[in-house]
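>>> have a look; sequence and predicted model below, questions after that.
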Amino acid sequence: MRRSVQKKKKASDTFPCTIEELKKQLSSMLQDSPDLNFSTYTLGQKRIIVFYFTYQINKEQLHRSILDTLLASQDKTWDAKMIQNEVPLASSTLHDTLISVAKELIQGGVGIYVEEDEQPLTYYIPEQARRAVSRAENESLVLGPQIAFTESMVTNLNIIRWRLDTPELKTEKLIIGKEIPTEIRIVYLKNISNDDLVNTVRQRLEDLDVNDVMDSNVVAQLIEDRSTSIFPQLLTTELPDRFCNSIINGKVGIMVDKSPTVLITPATLFSFLESTEDIYFRWNIGTFLRIMRLVAMFLSILLTPAYVAALSFHVEVIPSSLLVSLGQSRANVPFPPVFEALLLELLIELLREAGARLPTKVGQTMGIVGGIVLGQAAVKAGFTSNILIIVVALSALASFTAPSYMMGGAIRVIRFPMIILSGLWGLLGIFLGLSFLIIHLLKVSSLGTPYLSPLYPFHFADLDNSIVRLPWSRSNRRPTVNETKKPVKFSQKEAKKKRDIDE
């Protein structure tokens, strides 16, 4: 008997042990934390120790479910398996090493150890500070559901299960991070999503060799195809309805614990110009809004460079009636058009960044007042012209029409090299910049899906899910680029039937 105990102790390097040894080793492992609480009880002929972090657990559940059950039977000779059978909680785990016990405590567990027993027991009863479900801050909507994801994985999963009420919804749990483990969930519909896509997402997540994962945006940068590209390759959203609609269309979602945004893959360039409101509006209005955002993206990139190129190299393309007002506006400006444009664009970016970092009310006031005051002061001081202020303001407004903040940021950054190229070589520089941009977009992919799909490679059927929106009765197919198991949602013939009550 003594020999078997020695072998067991050697195998686990900790158990069996005395309560004093357990306290000493656990305290040393957890850096002698003052929040680590130990409570020792003598029940029957054995001593039992209960230990936990005071701020990590639900104390009401600890007293009601665990301590009341143990202290109600003073004469029993307890062991770990008996406690596991008697305590009315399902979240119990038996451990072989003290390291696994410490990890459970950090995440909100309560440890119970009977002196000289072979295994300690933990119960997972966390008391987590969770933000209540509220409206989306960065993706505001007029129509449709108003709730947004929170930092709690439990809350987010509850929202997804509530919206996708089907047994085909599958969530796979992964733990990523060597020093700070973080829970990640892969979400998809088993009967719709392509297995190769799911396997690719799973493999890329499992292959991550990182110490910690702070947010879903960090995960997106770690698993994307081309990390050097300025364009985002995984769609981030805080709207459950957009996430669920993407899952229904055969895409795969990635949820990261402690992050209020989720990832959707694969994503194309046109995915970042779509909004869930396009679905809730009538089809012709939704199509107009999508085309308007696409045109706004090109205007944001080309409007200011075209102004610089026209004034620097191609004055002949400017109508004579406009040329007079341009000359009068720039009469007192000492700088060349390229420097003038870069200065004003930088001013707009400074105002935008300052407004985003200040409190909401102060930021809005500072952005409006700062733009008016600085714009008027710059014109009167002769640093810029009135017409350029209009051009730069239109470019900034066009970039803000992108529903995705990440894509809007990429568009704003691209404007600066385009302005420099137009200042160096005029329209030739603009064409060189556009050519480089198109070649780059042709080479970008999102987990193997072409970034410019459905334009390249061209899929006429997928135009409905990207650039235009057809009436619901005709929008019966999922995007072919997703290669789903069920490409057809419903029968278009049956959807067009209109039956009256007397039929």
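Cool, got the structure.
>>> please count neighbours and contacts with C-alpha atoms only from this point.
Fine.
>>> Pro167: neighbour count?
Applying other Cα atoms under 10 Å, we find 10 residues neighbouring Pro167.
>>> now it: how far from Pro232?
Distance, Pro167 to Pro232, using Cα to Cα, to the nearest Å: 32 Å.
>>> same question, Thr449
13 Å.
>>> more neighbours: which of those two?
The neighbour count for Thr449 versus Pro232, taken as other Cα under 10 Å, is higher for Pro232 (24 against 18).
>>> now do the buried residues in the helix ranked longest in the chain.
Counting residues, the longest helix found in the chain (DSSP state H) is helix 283-312. Neighbour-count burial for helix 283-312 flags 283, 286-287, 289-291, 293-294, 296-297, 299-312 (criterion: 16 or more other Cα atoms under 10 Å).
>>> report all helices and strands that that helix contacts.
For helix 283-312, the elements it packs on are helix 277-280, helix 337-357, helix 386-399, helix 405-425, helix 427-443, judged by 3 or more Cα pairs under 8 Å, 6 or more residues apart in numbering; DSSP states H and E.
>>> got the ones you listed as JSON lines, with mean neighbour count columns?
What follows is the helices and strands packed on helix 283-312, written out as JSON lines (neighbours: other Cα atoms under 10 Å):
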{"stretch": "helix 277-280", "mean neighbour count": "17"}
{"stretch": "helix 337-357", "mean neighbour count": "17"}
{"stretch": "helix 386-399", "mean neighbour count": "19"}
{"stretch": "helix 405-425", "mean neighbour count": "20"}
{"stretch": "helix 427-443", "mean neighbour count": "15"}
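>>> another one to put next to it:
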Amino acid sequence: MRPAKKNNGKSALPMSVDQLKNKVESLVINSQDLNYTTYQQNEKQIAVFYIPFLIDHTKLEESLLNPLLSMESDWSTDTILSGIPLASGKTTTKLEDTVNGLNKGEVFLYLEQDKQLITYKLSKSEKRALERAETEAIVIGPQLAFTESMQSNLNVISWRLNTPDLAREKIMVGERNPKEARIIYLKSVANETDVNTMRQRLNDLKVDMIEDIHMLKQYILDNSTSVFPQYVATELVDRATYAVKEGKIIVLVEGSPLAMVAPSTFFSFFESTEDRYFHWNLSSFILSLRFLAAFVTLMLTPMYVAATTFHYELIPSQLLMSIGQSRAAVPFPPILEVIIIELVIELLREAGARLPTKVGQTIGIVGGVVVGTAAVQAGITSNILIILVTLSALASFSTPNYVMGNTLRFVRFPLIIFASMYGIIGIMFGICLLVIHLVRLESLGRPYLTPLYPLRLADFNKVFFRLPEQKQGRRFLSYRLKDKHTYGKNKATVKKDNEK
């Protein structure tokens, strides 16, 4: 469609149906897609026009054309609106409205020499059925995923959160191709400042179009230069509704099968929906394991470079002899050796992700074994480094969030370079820069390292470990929510046994 021509506010109606056809075709770029049909009753003609692939033809035939052509009374705007059983019927006097209306799946009716057009919205939306999540694989708990349909997403959220307290604010984003966005939160729980901030950022957004929730995230980031993700994007309905219950905000965009959770912290990207369904001590162990894996991903290969380049005294003598023997035939310094192997692993990972599933798995396994063995036999790298890089790669996969996993792998390369320049001092320098950056980072105006900075010990059980459910009655206090409790602690811990 091309923009409508200006007519200084004056309507071109009334006109004949032939004149209307020529006028509409001049306004529409793809006029070959336009279906323009005329019908006659006595001496009156009516034109019906639409774009076929954008409308529901069943509704068109059964709910519009059949009642229209079977009318016994003479055609008029009032008789048509009252005789056709569709609630979406309305009138317009502006011919330019047909440009946007046709593109949205509207059907227009024009009674010859009338002063207004009648329009019905009969749009057909192609959507897939509700399915289980694919990118966020879980074993225990609900696995229902969002779809590209806003109506389906709102339906499943309202089904999971069946409360009149659920707010669903509608905002249109995009100027050339407006799309519906929804801000969803519990009105009596969510922080009003967070809601106002999100509402303002969406209203102030001046872009042509938003393709996906990931694109929306990039436009409303607190720090657009940071490599760290600042909002969690989830395809799991269960995780989104839990975030709303805990007082956070989620944002949906028409056409995107993901929900954005705000505000998010650095530690939110290490959480999984399964944590709530495991026993509290098992969940605490798995959380600790994920943080340990993130530390291994960041530090293992930089420490190898630092130890083999500067700090031989840190390596036990027997292990030092093994490293010396394995590196005896390697012609490269440790930094170049590590960079080569890390890049090979990243290439294998990327190839496995882009290829079809069965082929990708084969490439990942076979390619890793073949390349690693060949590299050792060719004297390009050592056996010990292959083991360390493999452990580092495995540890990166334990991060539940794919984006955060990529970020940790990316941050590892600067640490490797610092380690090759200054050893452990270089690693500590890189870690300090990383911590300073994370301390300054925000998500929707909230500190990114909450509750570690600013320190709030009462929220540690929401991040680093879990307590029994009877003691988890408080929401995240750092967000200053309206309602800080999910249930009364005293009532939740009462146990009664039936008398025999």
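Arrived safely. In this text the structure is predicted, and so the values were computed from the model without any measurement.
>>> give me the TM-score for this pair.
Overlay of the two chains. TM-score (TM-score structural alignment, normalised by the length of structure 2): 0.96; 494 aligned residues with a Cα RMSD of 1.5 Å.
>>> what would the helices and strands packed on helix 283-312 of structure 1 look like in TSV with distance to Leu197 of structure 1?
TSV is the format used below for these (distance: least, Cα to Cα, whole Å):
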stretch	distance to Leu197 of structure 1
helix 277-280	25
helix 337-357	36
helix 386-399	31
helix 405-425	23
helix 427-443	19
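>>> of all those, which one comes closest to Leu36 of structure 1?
Among those, the nearest to Leu36 of structure 1 by Cα to Cα is helix 337-357 (37.2 Å).
>>> rewinding a little: Thr265 of structure 1 is nearest to which of the helices and strands packed on helix 283-312 of structure 1?
Ranking those by proximity to Thr265 of structure 1 (Cα to Cα) places helix 405-425 first, at 15.0 Å.
>>> elements contacting that closest one?
For helix 405-425 of structure 1, the packing partners by 3+ Cα pairs under 8 Å, 6+ apart are helix 283-312, helix 337-357, helix 386-399, helix 427-443.
>>> where in structure 2 does the shortest one align, residue-wise?
What that stands for is helix 386-399 of structure 1. Counting by TM-score structural alignment, helix 386-399 of structure 1 lines up with residues 383-396 of structure 2.
>>> just say helix, strand or coil for Asn37 of structure 1.
strand (DSSP: H, G, I helix; E, B strand; the rest coil).
>>> wouldn't it be in contact with Ile49 here?
No: taking contacts as Cα atoms under 8 Å, Asn37 of structure 1 lies outside contact range of Ile49: 10.2 Å.
>>> more neighbours: the two, which one.
Ile49 (19 against 13).
>>> what kind of secondary structure is that one in?
At Ile49 of structure 1 the chain is in strand, as set by three-state DSSP.
>>> which residues sit in contact with it?
By Cα atoms under 8 Å, 6 or more residues apart in numbering, the residues touching Ile49 of structure 1 are Ile19, Phe38, Ser39, Thr40, Tyr41, Gly111, Ile112, Tyr113, Val114, Glu115.
>>> switch the cut-off to 10 Å
Shown in contact with Ile49 of structure 1 (Cα atoms under 10 Å, 6 or more residues apart in numbering): 19-20, 22-23, 38-42, 111-115, 120.
>>> residue range for stretch 274-294 of structure 2 in structure 1?
Stretch 274-294 of structure 2 maps onto residues 277-297 of structure 1, going by TM-score structural alignment.
>>> Tyr113 of structure 1 sits in which helix or strand?
Element membership for Tyr113 of structure 1 (DSSP states H and E) is strand 109-114.
>>> which residues of structure 2 does whatever helix or strand comes next after that strand align to?
Using DSSP H and E, the helix or strand that directly follows strand 109-114 of structure 1 along the chain is strand 121-124. Under TM-score structural alignment, strand 121-124 of structure 1 corresponds to residues 118-121 of structure 2.
>>> contacts for the matching stretch, please.
By Cα under 10 Å, 6+ apart, stretch 118-121 of structure 2 touches 48-49, 55-56, 60, 64, 77, 80-81, 84, 86-93, 97-98, 101-102, 104-111.
>>> out of the residues you listed, which sit inside helices?
Thr77, Ile80, Leu81, Asp97, Thr98, Gly101, Leu102.
>>> for Ile339 of structure 2, see how far away Met150 of structure 2 is.
Counting by Cα to Cα, the separation of Met150 of structure 2 from Ile339 of structure 2 is 45 Å.
>>> can you check Tyr185 of structure 2 too?
Separation of Tyr185 of structure 2 from Ile339 of structure 2 (Cα to Cα): 46 Å.
>>> tell me the strands in the stretch 101-250 of structure 1, going along the chain?
109-114, 121-124, 169-176, 182-189, 235-237 (DSSP state E, counting those that start in this stretch).
>>> to what extent does the second one diverge from structure 2 after superposition?
To tie it back to what came earlier, the one meant is strand 121-124 of structure 1. With the two structures superposed, strand 121-124 of structure 1 lies on average 2.0 Å from its match in structure 2, counting by mean Cα distance after the TM-score superposition for structure 1.
>>> now swap in the third one and tell me
Its match in structure 2 and strand 169-176 of structure 1 itself, once the structures are fitted together, sit a mean 1.4 Å apart by mean Cα distance after the TM-score superposition for structure 1.
>>> corresponding residue for Lys489 of structure 2 in structure 1?
By TM-score structural alignment, Lys489 of structure 2 lines up with Gln492.
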